[in-house]
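**Q** Starting from these lines, generate the structure:
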Amino acid sequence: MSGFVCILHRDGAPIERALLQFLTDFLSYRGPDARESWIDGSIGMGHALLRTTQESKSERQPASLEGRYWIVADARLDAREQLIAELRHAKREVRASASDCELILQAYAAWGTPCVDRLMGDFSFAVWDAGHKQLFCARDHFGIKPFYHAQRGDVFLFSNTLNCIRLHPHISGELNDAAIGDFLLFGLNYNNETTCFRNIQRLPPAHSLTASSRGLQIKRYWTPPTDFALTASEFS
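**A** Take a look at the predicted model:
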């Protein structure tokens, strides 16, 4: 899978280019096809690309739209034709050959944060909205794609690779005893919001995250349906 990292300084301090490049270079084992980064003041994004679909052959990330929106993603969308039709109905100009990250960016431009309600597939992504000065992130319904985040003071960090976040100098290696205890007793961490490192959290499946100078907000965007009934014939 492709790798990405985002750094946001909520106090407006500029991003250190050498540090962002260091974290982006670390992700090269995830994405050997291209490696790029982008900085605009207090926001920085890095991406290492692995091309996995026909549409990704000409893809570049971080990708931008209208000079306002920027995205890094590891995504494979389903029901692309339906999403493209909905975007065109919303007066968005979308190519049939648009990459999955382009479709996500177009969806955010069309519908804002509720865009996740229209996405299907495996994805984790971060979109910077320069107009609202906020970073919007989301993880797919079943958590197929990972997403990690950390906050130390005024520094927000986001990545789909835990060890990438660990390399940031503000993140300590302090362990999370509860998570490690779960691993030793049960073979997995039962808390889907934590990791084995105290200062690094996971974004749970079917959740989105918004970060800005006002802080960080996490919310669930989808819950599996429980109100459907099966007839006896469906079990035969």
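
**Q** going forward, measure contacts between C-alpha atoms and count neighbours the same way
**A** Noted.

**Q** can you give me the helices in the protein?
**A** 17-26, 80-89, 100-111, 162-166, 177-186 (DSSP state H).

**Q** Start from the N-terminal end of the protein and give the strands.
**A** 3-9, 34-40, 43-49, 63-65, 69-77, 121-129, 134-139, 148-152, 155-159, 201-202, 207-212, 215-220 (DSSP state E).

**Q** name the helices or strands packed onto the third one?
**A** Which is strand 43-49. Packing partners of strand 43-49 (3 or more Cα pairs under 8 Å, 6 or more residues apart in numbering; DSSP states H and E): strand 3-9, helix 17-26, strand 34-40, strand 69-77.

**Q** if we compare those, which one ends up closest to residue 183?
**A** For residue 183, the closest of those is strand 3-9, at 25.4 Å, according to Cα to Cα.

**Q** what helices or strands is that closest one leaning on?
**A** Helices and strands touching strand 3-9, by 3+ Cα pairs under 8 Å, 6+ apart, are helix 17-26, strand 43-49, strand 69-77, strand 155-159.

**Q** centre of the chain versus the second one, how much separation?
**A** In terms of Cα atoms, centre = their mean, to the nearest Å, the centre of strand 43-49 is found 11 Å from the chain centre.

**Q** Next, the angle strand 3-9 makes with it.
**A** Going by axes from the mean of the first three to the mean of the last three Cα atoms, to 10 degrees, strand 43-49 is angled at 180 degrees with respect to strand 3-9.

**Q** picking that back up, among the helices and strands packed on strand 3-9, which is the most enclosed?
**A** Each of the helices and strands packed on strand 3-9 was assessed for mean neighbour count using mean count of other Cα atoms under 10 Å. The highest is strand 43-49, with a mean of 28.

**Q** State the distance from the nearest residue to residue 159 once chain neighbours are set aside to residue 120.
**A** Spatial nearest neighbour of residue 159, chain neighbours left out: residue 5 (4.3 Å); criterion: Cα to Cα, 6 or more residues apart in numbering. Taking Cα to Cα, to the nearest Å as the measure, residue 5 falls 22 Å from residue 120.

**Q** compare with the first, here's sequence two:
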Amino acid sequence: MCGICGQLRFDYKSVQSETLSMMMSKIARRGPDASGQWADGKIGFGHQRLSIIDLSNYGAQPMKDETLDLVLVFNGTIYNYQSLRQDLIKQGYTFFSHSDTEVIIKAYHFWGEDCVTHLDGMFAFCIWNQKTNLLFVARDRMGIKPLYFSLTDQVFSFASNTQALVAIGANTGINSVALQQQLSLHGVVPAPNTILNGVNKIEPATTLTIDAKGKVVEKT
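**A** Below is the predicted model of the structure:
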């Protein structure tokens, strides 16, 4: 498993490296092999890597495609990435790595938000489109890979666990609905709730698109 985190700010402030580092420290156990950060003004990503496919530095994250102006952080495995890679090569795409991570980038560029329908695997990922200033967030159909977020008027923050969001100030008040669910459903709190008021869980088979002003569009 890997760990991902990041922020998109709506208040004209820049994402701070210290904030990303704080979040990454809380997901570090998910990816002991390497860590990476990328930030550009209002947007920033962090990644803790567990190397499985393409162990070279070409598979490192956050992964930026300089040609397509897309940046990705990804946790999971795409089982059909090799066949998708061949399909995309036939469409004229070239690859600089042998990773399933890069296949997601090209798939998003080619199919847009519908790329998730072509992915066979378990995944949670976020893609920043530098041309459109849109953040695309997706979670796999079964919800195998976790992805949490907090949303305020100032910032959208996401991470692979709740601890990373609490570390940067998410509201830790108890969600009364989630508490009732936890007590009545044998300790299970279904998405989108978590036990914390300030943290939500992205539902399985769901995507979010967030623009630079904080408008969120959810699709299932």
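
**Q** Could I get the TM-score for this pair?
**A** Between these two chains, after superposing, the TM-score reads 0.92 (TM-score structural alignment, normalised by the length of structure 2); 217 aligned residues with a Cα RMSD of 1.6 Å.

**Q** returning to that earlier point: could you dump the strands of structure 1 into a markdown table with distance to residue 83 of structure 1 added?
**A** What follows is those, written out as a markdown table (distance: least, Cα to Cα, whole Å):
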| stretch | distance to residue 83 of structure 1 |
| --- | --- |
| strand 3-9 | 24 |
| strand 34-40 | 27 |
| strand 43-49 | 23 |
| strand 63-65 | 17 |
| strand 69-77 | 9 |
| strand 121-129 | 12 |
| strand 134-139 | 17 |
| strand 148-152 | 27 |
| strand 155-159 | 26 |
| strand 201-202 | 28 |
| strand 207-212 | 19 |
| strand 215-220 | 21 |
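
**Q** Could I get the contacting residues of residue 26 of structure 2?
**A** By Cα atoms under 8 Å, 6 or more residues apart in numbering, the contact list for residue 26 of structure 2 reads 161, 163-164, 167.

**Q** what residues are up against residue 220 of structure 1?
**A** Counting by Cα under 8 Å, 6+ apart, residue 220 of structure 1 makes contact with 206-208.

**Q** Give me the neighbour count for the closest residue to residue 218 of structure 1 other than its chain neighbours.
**A** Among residues not flanking residue 218 of structure 1 along the chain, residue 209 sits closest, at 4.4 Å (Cα to Cα, 6+ apart). As a burial measure, residue 209 of structure 1 scores 19 neighbours (other Cα atoms under 10 Å).

**Q** before we move on, what about the one 10 residues further on?
**A** The number of residues packed around residue 219 of structure 1, counting by other Cα under 10 Å, is 13.

**Q** Tell me which of the helices of structure 1 sits most buried.
**A** The most buried stretch of those, if neighbours are counted by mean count of other Cα under 10 Å, is helix 100-111, with a mean of 22.

**Q** by contact count, what packs against that helix?
**A** On a contact count with 3+ Cα pairs under 8 Å, 6+ apart, helix 100-111 of structure 1 meets strand 63-65, strand 69-77, helix 80-89.

**Q** Any chance of these in CSV with distance to residue 198 of structure 1 as columns?
**A** Converted to CSV, these look like this (distance: least, Cα to Cα, whole Å):
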stretch, distance to residue 198 of structure 1
strand 63-65, 32
strand 69-77, 25
helix 80-89, 38
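
**Q** Once you drop chain neighbours, what's closest to the residue nearest to the spatial centre of structure 1?
**A** Using Cα atoms, centre = their mean, the residue of structure 1 that lies closest to the mean C-alpha position is residue 125, 2.4 Å off. Leaving aside its chain neighbours, residue 125 of structure 1 sits nearest to residue 73 (4.1 Å; criterion: Cα to Cα, 6+ apart).

**Q** That neighbour: what's it in contact with?
**A** Per Cα under 8 Å, 6+ apart, neighbours of residue 73 of structure 1: 2-4, 61, 101, 123-126.

**Q** of these, buried ones?
**A** Buried members of those, scored by 16 or more other Cα atoms under 10 Å, are 2-4, 61, 101, 123-126.

**Q** Tell me which of the contacts of residue 26 of structure 2 you also see in structure 1.
**A** Retained contacts for the contacts of residue 26 of structure 2 in structure 1, judged by both residues aligned by TM-score structural alignment, their matches' Cα atoms under 8 Å, are residue 164.

**Q** Pick out whichever of residue 5 and residue 120 of structure 1 has more residues nearby.
**A** Neighbours per residue (other Cα under 10 Å) separate residue 5 of structure 1 from residue 120, with residue 5 holding more: 28 against 15.

**Q** Wait, that one touches residue 21, no?
**A** No. Using Cα atoms under 8 Å, residue 5 of structure 1 makes no contact with residue 21, being 10.0 Å away.

**Q** Out of the helices and strands packed on helix 100-111 of structure 1, which gets nearest to residue 157 of structure 1?
**A** For residue 157 of structure 1, the closest of these is strand 69-77, at 13.3 Å, according to Cα to Cα.

**Q** Now do that closest one: distance to the chain's middle.
**A** Per Cα atoms, centre = their mean, the displacement of strand 69-77 of structure 1 from the mean C-alpha position of its chain is 7 Å.

**Q** so where in structure 2 does that strand end up aligned?
**A** Mapped onto structure 2 using TM-score structural alignment, strand 69-77 of structure 1 spans residues 70-78.

**Q** With structure 1 overlaid, how far apart is the matching stretch on average?
**A** With mean Cα distance after the TM-score superposition for structure 1, stretch 70-78 of structure 2 departs from structure 1 by a mean of 0.7 Å once superposed.

**Q** Looking at structure 2, which residue reaches furthest from the middle?
**A** residue 184 (30.3 Å).

**Q** What about the nearest residue to residue 210 of structure 1 once chain neighbours are set aside, how many residues nearby?
**A** Distances taken as Cα to Cα, 6+ apart place residue 136 nearest to residue 210 of structure 1, at 4.6 Å, with adjacent residues excluded. Neighbour count for residue 136 of structure 1, taken as other Cα under 10 Å: 22.

**Q** if I pick residue 136 of structure 1, what's in contact with it?
**A** With Cα under 8 Å, 6+ apart, residue 136 of structure 1 has these contacts: 113, 126-129, 208-211.
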